[in-house]
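**Q** task: produce atomic coordinates for the following.
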Amino acid sequence: MSKTPYQKPSQQTQEEAGKIARAHQRPAQTKEQTKLIAQGIQEGIEHYKKQQKAKARELDKKRKKLVREKQQTIEPDDQEMETIIVYQQHWLPWTLLILTWLVGGFYLYMGS
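**A** Down below sits the predicted model:
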């Protein structure tokens, strides 16, 4: 048994197959022969659609796999970047501290 039960072809597919079969009908061809040709065309269309769906599924799987791999490679890099960050202090507080000590020292020196 197959995985999925047989599905009736869509009305659109049946109409397309009928149009194609009538467009290529031979002068001495009977309606039964045309109907059989239309069924063959319809099966071909269904087979093509199945192939396209399978290709789309495979491409989607590959795309998802690449996205997962890309996320896995990005995450460790972010952690490394966090450990590498060096904070630089601004020069103004240190300058003011040194200046305050110098002014205080100069005041004590001049006051004694």
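
**Q** rest of the way, CA atoms for contacts and neighbours
**A** Fine.

**Q** could you list every helix and strand that the helix or strand where residue 83 lies packs against?
**A** Using DSSP states H and E, residue 83 maps to helix 31-84. Helix 31-84 is packed against helix 11-23, with contacts defined by 3 or more C-alpha pairs under 8 Å, 6 or more residues apart in numbering; DSSP states H and E.

**Q** how about the helix it packs on: buried residues?
**A** 14, 17-18, 21 (16 or more other C-alpha atoms under 10 Å).

**Q** I'd like those residues laid out as CSV, including distance to residue 75.
**A** Below are these laid out as CSV (distance: C-alpha to C-alpha, whole Å):
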residue, distance to residue 75
14, 51
17, 52
18, 56
21, 57
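
**Q** compare with the first, here's sequence two:
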Amino acid sequence: MKQPISIETQQHALMIAKSTQKEGQTKEQTKLIASGIEKGIAEYKKQQKAKARQSDKARKQQAKHKQHAQHDEPELELEFDDSNQITPVVWGLICLLALSWLCFAWYIWG
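**A** Predicted structure coming up:
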């Protein structure tokens, strides 16, 4: 559906057409120029509205994405192995600790 051009836009277009009117130009020619300017202004406004809608949609989508990202942030969860196995690295550390205590005891009493 074609939207009617506002009276304000028509007046603005007519004012522009009159300000650029050439010598010997008839009223009909000026009105034709004014109608072309009206269409240009209407098209410009339509494009600006579309850009505004698009940017608003992108802004809302970005806010929604940011909100989901904050909600979906995983909490720190430490996973422990339920099996009671002592790995070779742990055995090595236990041996080093025991050896250091034995050396310390030998130093103190020796």
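
**Q** which one of the buried residues of helix 11-23 of the first structure sits closest to residue 107 of the first structure?
**A** Nearest to residue 107 of the first structure, judged by C-alpha to C-alpha, of the buried residues of helix 11-23 of the first structure is residue 14 at 103.0 Å.

**Q** which residue sits closest to that closest one in space, ignoring its chain neighbours?
**A** residue 42 (6.2 Å; C-alpha to C-alpha, 6 or more residues apart in numbering).

**Q** residue in the second structure paired with that neighbour?
**A** Matched by TM-score structural alignment, residue 42 of the first structure corresponds to residue 38 in the second structure.

**Q** quick one: the residue nearest to residue 14 of the first structure and residue 17 touch, right?
**A** Yes - taking contacts as C-alpha atoms under 8 Å, residue 42 of the first structure lies within contact range of residue 17: 5.2 Å.

**Q** okay, the residue nearest to residue 14 of the first structure and residue 67 of the first structure: tell me how far apart.
**A** 37 Å (C-alpha to C-alpha, to the nearest Å).

**Q** and those two? Which one has more around it.
**A** residue 42 (22 against 12; other C-alpha atoms under 10 Å).

**Q** which one is residue 5 of the second structure nearest to, not counting chain neighbours?
**A** Residue 5 of the second structure sits nearest to residue 42 (C-alpha to C-alpha, 6+ apart), 6.8 Å away.

**Q** and if you look at residue 14 of the second structure?
**A** residue 34 (4.9 Å).
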